[in-house]
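Participant: coordinates for the following, if possible.
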Amino acid sequence: MKNMVFALAALVAAPATAAPLCDDMGYAGLLAKCNRGEQVELTLSSGTPLYAGEGPVVLQSGAYYAINITSDGTAELAVSGAEFFRAIWMNEVVINDIEIRPMAIDSIEFDAGGSARLSFIAIKPGSYTLRIPGSTGAAQSVTFAIQ
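Facilitator: Sure, this is the predicted structure:
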């Protein structure tokens, strides 16, 4: 009986935002247009913050997102975050109109200016950080909170 009460309490206390963004996704499933969250913009540039927003980027488990990473080529820079990449299902990485559908990635490195677009579905709730490898400053990382 105690377990049933705790289970019901957990269901009531669970945030309503942990479900996909739309009710009727049709044949497209989780990739449906109505299930897409806001796009995240990251900038790789020497001496510039990685993420221009305030606080963590909040993602909803089961929702579809895209991250655009743009490098201006001022330095050879990368973004790494194996824990984040293991907490999502990667749909594709698009670089110069070439679509790559990887099983997993650990990092993306830019040797010159350019951009990459990562589209994915957030899966595993938790807090994850993408950062420029070897950096320690808060401006050189972005935290994603998957609810």
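Participant: only C-alpha atoms for contact and neighbour calcs from this point on.
Facilitator: Noted.
Participant: Tyr112 falls within a strand, correct?
Facilitator: Not Tyr; residue 112 is Ala. No. Secondary structure of Ala112 (DSSP: H, G, I helix; E, B strand; the rest coil): coil, not part of a strand.
Participant: tally of neighbours for the nearest residue to it once chain neighbours are set aside?
Facilitator: The shortest distance from Ala112 to any residue other than its chain neighbours is 4.5 Å, reached at Gly73 (CA to CA, 6 or more residues apart in numbering). Close neighbours of Gly73, defined as other CA atoms under 10 Å, add up to 15.
Participant: here is a second sequence; please produce its structure as well for comparison:
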Amino acid sequence: MKRITLTLAAAVFAFPAFADDDGAAARFGLAGILSATNSEDLPPIMLSAGQPLADAPLVLKSGTYYEIEIEADGSQELALVGAGFFRAIWIDEIVVEGLEIRPLGIDSFEFDEAGVMEVGFVAIKPGSYTLSVPQSRGDLQTLQITIE
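Facilitator: The predicted model follows:
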């Protein structure tokens, strides 16, 4: 019994943010970083032959939950790769036509025809990353993403 009490006391003192009313629980709500006050919708990414992926680079904040739609117009089979970025985020779910997928990791996406997917994720690791259409030339079909 003493061992359990000492372990619990050590845990409380080792993590004072959990006991602090002005800490994470107060900022985010009961769901922590997945609460509605800590989420943001991003502008969509459009996969279309020879067209830019987005209007501007994305700047994300580490610890924030984001949702983004990735849409393909079916003009060509197109993929979106970015292993570095996908390893710097925690993917909550990917939704395709109402099917919710909760992966352990992603390396790339490919659209064989027109369609839309929604990706919900938490930005984790600060840095600069690139999403791109493989074998595209120049910067036209790349998207720069910074996690601060």
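Participant: need the TM-score between these chains.
Facilitator: TM-score of the superposed chains, computed with TM-score structural alignment, normalised by the length of the first structure, equals 0.81; 125 aligned residues with a CA RMSD of 1.5 Å.
Participant: that older thread, let's verify the residue nearest to Ala112 of the first structure: helix, strand, or coil?
Facilitator: Using three-state DSSP, the structure places Gly73 of the first structure in coil.
Participant: which elements pack onto the lengthiest helix in the first structure?
Facilitator: Secondary structure of the first structure per DSSP state H: the longest helix is helix 2-13. Here helix 2-13 of the first structure touches no other helix or strand, going by 3 or more CA pairs under 8 Å, 6 or more residues apart in numbering; DSSP states H and E.
Participant: just tell me the aligned range of the helix or strand following it in the second structure.
Facilitator: Counting by DSSP states H and E, the next helix or strand C-terminal to helix 2-13 of the first structure is strand 40-44. Alignment of strand 40-44 of the first structure against the second structure: residues 43-47, by TM-score structural alignment.
Participant: now that stretch: buried residues?
Facilitator: Across stretch 43-47 of the second structure, burial judged by 16 or more other CA atoms under 10 Å covers 44-47.
Participant: just checking, Asn70 of the first structure is part of a helix?
Facilitator: Rather than Asn, residue 70 of the first structure is Thr. No. Thr70 of the first structure: not assigned to a helix; according to three-state DSSP it is strand.
Participant: got the contact list for the closest residue to it other than its chain neighbours?
Facilitator: Once flanking residues are discounted, Thr70 of the first structure sits nearest to Ser115: 4.3 Å by CA to CA, 6+ apart. Contacts for Ser115 of the first structure (CA atoms under 8 Å, 6 or more residues apart in numbering) come out as 68-71, 95-96.
Participant: now do Ser115 of the first structure against Leu50 of the first structure, distance only.
Facilitator: Separation of Ser115 of the first structure from Leu50 of the first structure (CA to CA, to the nearest Å): 14 Å.
Participant: filter the contacts of Ser115 of the first structure to the buried ones?
Facilitator: Using 16+ other CA under 10 Å as the burial test, the contacts of Ser115 of the first structure include 68-71 as buried.
Participant: sorry, back to before: need the overlap of contacts for Ser115 and Leu50 of the first structure.
Facilitator: Counting by CA under 8 Å, 6+ apart, no residue touches both Ser115 of the first structure and Leu50.
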